[in-house]
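Student: Quick one: sequence plus predicted model below, questions after.
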Amino acid sequence: MLPRAYLKYSESPWVPLLKMWALFTLLIIAIAYFELDFRIADTVYTMEGGDWALSDFWLTKYVLHDIGRRFSIFLGVVVLVSIVTSFFVAAMKSLRRPLIYLFVSAALSALIVSSIKNSVNVACPWDLVRYGGGVPYVGFFQEWPSKFPDIACFPAGHASAGYAWIALYFFFDYLFASSKWRRLGAGVAMFMGLLFGIDQQVRGAHFFSHDLWTLMISFSVSRVLAYLFFGLSEKNNSAGNFVNP
């Protein structure tokens, strides 16, 4: 009999993900059409007195941004140490593959977001003339003027410190096959992602849609890797071609 994890994850994720990306694209088009990013930013900017008053506030900058980022890195270190420990502690051997999956998925999600962010020029709200900055708005598909400084503000990098852990959903599902644990994993990631994302929005560092892009990228990475780690590997193992770590 094939393992439960293989039965759950052996189906290719590509078609479902393509459908999700199609719906996501429609959502992004709707956000752009109704100018939802600007409506939200306008409201926050006005509530802060026509200035990004919370950009350097101790809670938003030092606690939720600086310490929040370090907390996500700390989680990654804990997972990495657990992986190394699994090579020396027999009781943790069965956890090695899911732990490697969790680390790779979270790290890769954050890396992809960071790579895109540093490859395209998209202004943050606080950069725009509309919100007291010095750069006029340039549409996503418009050419970035060479006279403008390089600005890396898309997707939301800090939100990835939370959303990258959406892999916890698949991690717990593989280990326990319980909806309670799945919800816990997804809940932790969503809470962190929302907290970090909203923090950056009230600081003027990101638009709403930037966070949605980060969430979608992170979920896609974690789902594809769940297929590779828990579906394909179990299939190979059932055929005698995969040696359990």
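Tutor: Structure received.
Student: For the rest of this, base every contact and every neighbour count on C-alpha atoms.
Tutor: Fine.
Student: Unless I misread the structure, Leu184 falls within a strand.
Tutor: No. Counting by DSSP: H, G, I helix; E, B strand; the rest coil, Leu184 is located in no strand; its state is helix.
Student: Look up the closest residue to it, ignoring the ones flanking it.
Tutor: Spatial nearest neighbour of Leu184, excluding adjacent residues (Cα to Cα, 6 or more residues apart in numbering): Tyr169 at 7.5 Å.
Student: put this beside the first:
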Amino acid sequence: MNPIKQILWSILALFVLLLCVEKTNLDLLVQDVFYSSSTQQWILDTTHPVLHFLLYDGAKAAVIGWELLLLIALVFFRKKAIVKAYRQGITIVLIAIPLSVGVVSALKNSTNIACPYALTHYGGDI
């Protein structure tokens, strides 16, 4: 597929997804699957050390490790055929991961969208 078409389709899909989340209760329906109203607790309790590691610390470490592996491949193995073949894709991933993390972090700090645990529906204050 033409790269411009691919970008346009991706933007359109993102726009449709944002509309679905903002104009429907789809996000709350998904969150309700993971929340027990009777016990007022999340099914996946992140205070449990193993779950906290898997969902937060481990996931961050895996992304950082993947980023480092790609960077090492691009710098030290740039003459290998496989790295040459995928150099552009590796570069895109190396730029996209920190950029997307930064954009999401900036949006979380600047928008008025609460995390699920902060909503009164889930025992929060908002």
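Tutor: Great, that's in hand. No experiment lies behind these values; they were computed from the predicted model shown.
Student: I'd like the TM-score for the two structures, please.
Tutor: Here the superposed chains carry a TM-score of 0.72, computed using TM-score structural alignment, normalised by the length of the second structure; 123 aligned residues with a Cα RMSD of 3.0 Å.
Student: any idea what the residue nearest to Leu184 of the first structure aligns with in the second structure?
Tutor: Here Tyr169 of the first structure stays unmatched in the second structure, going by TM-score structural alignment.
Student: hang on, isn't Tyr169 of the first structure packed against Arg183?
Tutor: Yes. Checked against Cα atoms under 8 Å, the pair Tyr169 of the first structure and Arg183 is within contact range at 6.9 Å.
Student: What number of residues are in the vicinity of Asn121 of the first structure?
Tutor: Applying other Cα atoms under 10 Å, we find 20 residues neighbouring Asn121 of the first structure.
Student: What of Phe34 of the first structure?
Tutor: Phe34 of the first structure: 10 neighbours (other Cα under 10 Å).
Student: check which helix or strand covers the most far-flung residue of the second structure relative to its centre.
Tutor: In the second structure, Lys79 marks the outermost C-alpha relative to the chain mean, sitting 31.9 Å out by Cα atoms, centre = their mean. In this structure, Lys79 of the second structure sits in neither a helix nor a strand according to DSSP states H and E.
Student: which of Tyr169 and Arg183 of the first structure has more neighbours?
Tutor: Neighbour count, other Cα under 10 Å: between Tyr169 of the first structure and Arg183, Tyr169 has more, with 23 against 15.
Student: and the more buried one, what does it touch?
Tutor: Contacts for Tyr169 of the first structure (Cα atoms under 8 Å, 6 or more residues apart in numbering) come out as Trp181, Arg182, Arg183, Leu184, Gly185, Ala186.
Student: residue in the second structure matching the fourth one?
Tutor: Okay, so that is Leu184 of the first structure. For Leu184 of the first structure, no residue is aligned by TM-score structural alignment.
Student: Check the gap between Leu184 of the first structure and Gly134 of the first structure for me.
Tutor: Remark: distance between Leu184 of the first structure and Gly134 of the first structure (Cα to Cα, to the nearest Å) = 43 Å.
Student: in the second structure, which spans are helices?
Tutor: Assigned by DSSP state H, the second structure shows helices spanning 3-23, 26-33, 49-52, 58-76, 81-85, 87-110.
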